[in-house]
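Colleague: Quick one, what's the 3D model for this:
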Amino acid sequence: MSVADFAALEPRLVRVELARSQALIFPGQPIGHCWFLEEGIASMVITSSEGHETEAAIIGREGMVDAATILGVDASPIRSVIQIPGYGYRLPAPVLSSRLEASADLRSMLNRYVYGLLEQTANTALANASFTVEERLCRWLLMCSDRVDGAEICLTHELLSVMLNVRRAGVTHAVNSLEAAGMVKTRRGAILITDRPAVMRRIHGSYVPLSSADPFPGPLQAK
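Modeller: Next comes the predicted model:
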C-alpha cells in the first residue's frame, strides 16, 4: 500500500482481537466495516435455504473482509466468520469506498486481490466437484499453512467437516490416512504438516501459494 493511501486510512483504523467463530459479515446485511487480518483466518461461508453450509474461500493476512466493498457493493450473500483466531484492523466501509474513488493505486492493488480471491473460489469449486476428501483436505491445509506462522494449524475435525462439506467421520478417515502416509501429524485441536511436497502432489495443481499469488505482502504495510 502506498504511503499516501496508508496515511489516508490510518486515522480510522482500529486494532481488534478476532475470536474463533466471530462473525464479521452477515449475509444480506449492510457492510458497516472492512476487516484487514494481520493474524488468523476467516472463512467465507455460503448457506443453503435448508441450512447446509460450505466454505467458498478463506482469507488471511493477504487480504480483507469483505471484498464486496471493493466492488462497490454494500451487502454480501456470504457470511464471513473467524475460523483461526488472531487480530486485525477494522475500517469503516465508507472510508475505504471514498479512498478507492480517489486512488487509482489502491483500486489497482485491491482489484488484484479480488482476482486472487476469484481464482481461489474457482479452484475450490473444482476441488469440491472432482477431488477426494483426502485431496481436498490437503489443499485446505496448504491454504491455511500459508496464512499462519508455521506448519501447525489449530482446528478441529468438526470445523473441517463444515469447511470441506463432508461428514466428520470422512474427515477423521482422511486425516488418519494422511498421518499414516507420513504427511501430517495430529494432536488434539491441531494438525501439523510434516511432508509439504507430498501434500502438494495430492492437489493436482489446484493451489497457488501466496508467495506467487499475493499482490501485496500485507494490506496495511505502507511502501
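
Colleague: Could you use CA atoms for every contact and neighbour count after this?
Modeller: Noted.

Colleague: Which elements pack onto the helix or strand where residue 6 lies?
Modeller: If you go by DSSP states H and E, residue 6 is part of helix 3-9. Where contact means 3 or more Cα pairs under 8 Å, 6 or more residues apart in numbering; DSSP states H and E, helix 3-9 is packed against helix 93-102.

Colleague: Which neighbouring elements make contact with the helix it packs on?
Modeller: helix 3-9, strand 33-47, helix 104-130.

Colleague: about what we covered before: residues of the helix holding residue 6 that come out buried?
Modeller: Neighbour-count burial for helix 3-9 flags 5-6 (criterion: 16 or more other Cα atoms under 10 Å).

Colleague: Then stretch 95-112?
Modeller: Buried residues in stretch 95-112, counted by 16+ other Cα under 10 Å: 96-97, 100, 106-107, 110-112.

Colleague: ok, residue 54 to residue 160 distance?
Modeller: Distance of residue 54 to residue 160, given as Cα to Cα, to the nearest Å: 10 Å.

Colleague: For the comparison step, fold the sequence that follows:
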Amino acid sequence: MPQLQQAMVRNRLLRAMAPEDFARLQPHLEFAAVQIREPMVLPDRPVEALFFVESGMVSVCTAHEDTQIEVGLIGREGLVGVSPVLLCVDRTPHLHFVQIAGEVLGIGRDAFCDAVARSESLRRLLLRYIHTLMVQAAQTAHAHAALGLEGRLARWLLMCHDRVDGDELTLTHEFLSMMLGVQRAGVTLTIQNLEGAGRIRAKRRRIEVLDRDKLKALTNGSYGVPEAEYDRLIGSA
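Modeller: Next up is the predicted model:
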C-alpha cells in the first residue's frame, strides 16, 4: 500500500508509532476485509502473519474441544498475533477469530520481525502492548472468579463498546453464552435484567449500550485496569 499514510490509519498502535517506525512497516501492510468467525490465528500452528485491526473485533479463546471461552479481546487498539512472534515462541494454544466483521492491515511475520529488529523504539512499544494484553487476561480471570454473570456480561459489553463505532453491538445470545462459558438461558435472563434496569436495549442480534456508568457499577472495579494501562503506556488517542 504505497499511498498509506500514518494519519490515515485507525489502529491506535500504528498511530502511536514514531514516524520512522511506521515507515518501516508501511510498504508491507496489506488491507483486508474480515468476516465474522474468520480465523486469524490458529492454535498450535506457527503464526505466519500479524494483523493490525482497523475496525471490528477479534476474540482470543481457549481451544478445547467441548467449550470455547474468551480470554481476550483485540480491536483497533491492537495487533493480532504479536505475543508469540515477539516473544519468540512462534505459536499459541489459543484460537483468534473475528467476532465482529471489519478491516485489518496484515503484515507477514518475516517483514514484521525485520522491522522490529531494526528499531528498539518499535520493540519497546510492542512489548508495552503485550503487557496490556497480559493485564487484560489477568482481569478476565479475576472477573470470572469474583463476579456473577451480570457483572461479567457488563464488563464484556463495555470492552466491546470501547472497540466499535456507535452504541450498537452485533451479537447473538448464543455467541455471548459461548464467550462467557455459560448456558444460553442464563445469558438471555441476564440481558433481560440489564435491559429492565435501563443499562442496555436488546434487539434482534444486536445490543445497544444505553448507560455505561450503570454497566460499570456492576463490574466492581474489574473493568478499566487494562484500558488505563494502555492509555498510560501507549496513549489515549
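
Colleague: so what number do they get for TM-score?
Modeller: Once superposed, the chains reach a TM-score of 0.93 (TM-score structural alignment, normalised by the length of structure 1), with 218 aligned residues with a Cα RMSD of 1.6 Å.

Colleague: ok so, going back, state the span of structure 2 onto which the helix holding residue 6 of structure 1 is aligned.
Modeller: Mapped onto structure 2 using TM-score structural alignment, helix 3-9 of structure 1 spans residues 19-25.

Colleague: who's in contact with the matching stretch?
Modeller: Under the criterion Cα atoms under 8 Å, 6 or more residues apart in numbering, residues 6, 14, 107, 111-112, 115, 119, 121-122 lie in contact with stretch 19-25 of structure 2.

Colleague: re the thing from before, columns distance to residue 30 of structure 1 on top of the buried residues of stretch 95-112 of structure 1, output as JSON lines?
Modeller: Shown next, in JSON lines, are the buried residues of stretch 95-112 of structure 1 (distance: Cα to Cα, whole Å):
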{"residue": "96", "distance to residue 30 of structure 1": "15"}
{"residue": "97", "distance to residue 30 of structure 1": "14"}
{"residue": "100", "distance to residue 30 of structure 1": "18"}
{"residue": "106", "distance to residue 30 of structure 1": "23"}
{"residue": "107", "distance to residue 30 of structure 1": "21"}
{"residue": "110", "distance to residue 30 of structure 1": "20"}
{"residue": "111", "distance to residue 30 of structure 1": "21"}
{"residue": "112", "distance to residue 30 of structure 1": "24"}
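
Colleague: Of those residues, just say which sits nearest to residue 182 of structure 1.
Modeller: residue 112 (36.3 Å; Cα to Cα).

Colleague: how about that closest one, what's its match in structure 2?
Modeller: By TM-score structural alignment, residue 112 of structure 1 lines up with residue 128.

Colleague: Next: residue 206 of structure 1.
Modeller: Matched to structure 2 by TM-score structural alignment, residue 206 of structure 1 sits across from residue 222.

Colleague: That match against residue 143, yeah?
Modeller: Yes. Contact criterion Cα atoms under 8 Å: residue 222 of structure 2 and residue 143 qualify, at 6.1 Å.

Colleague: Can you show me the helices along structure 2?
Modeller: Shown for structure 2, the helices assigned by DSSP state H span residues 12-16, 19-25, 82-86, 109-117, 120-146, 149-162, 173-180, 184-196, 212-216, 225-233.

Colleague: Distance to residue 38 of structure 2 for those helices - can I get that in TSV?
Modeller: Formatted as TSV, those follow (distance: least, Cα to Cα, whole Å):
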stretch	distance to residue 38 of structure 2
helix 12-16	22
helix 19-25	24
helix 82-86	18
helix 109-117	19
helix 120-146	21
helix 149-162	18
helix 173-180	14
helix 184-196	22
helix 212-216	29
helix 225-233	26
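
Colleague: do you know which of these lies nearest residue 58 of structure 2?
Modeller: helix 149-162 (10.1 Å).

Colleague: Okay, buried residues for that closest one please.
Modeller: Here helix 149-162 of structure 2 shows 149-161 as buried, counting by 16+ other Cα under 10 Å.

Colleague: so what's residue 131 of structure 1 up against?
Modeller: Contacts for residue 131 of structure 1 (Cα under 8 Å, 6+ apart) come out as none.

Colleague: which one in structure 2 is aligned with it?
Modeller: So residue 131 of structure 1 corresponds to residue 147, using TM-score structural alignment.
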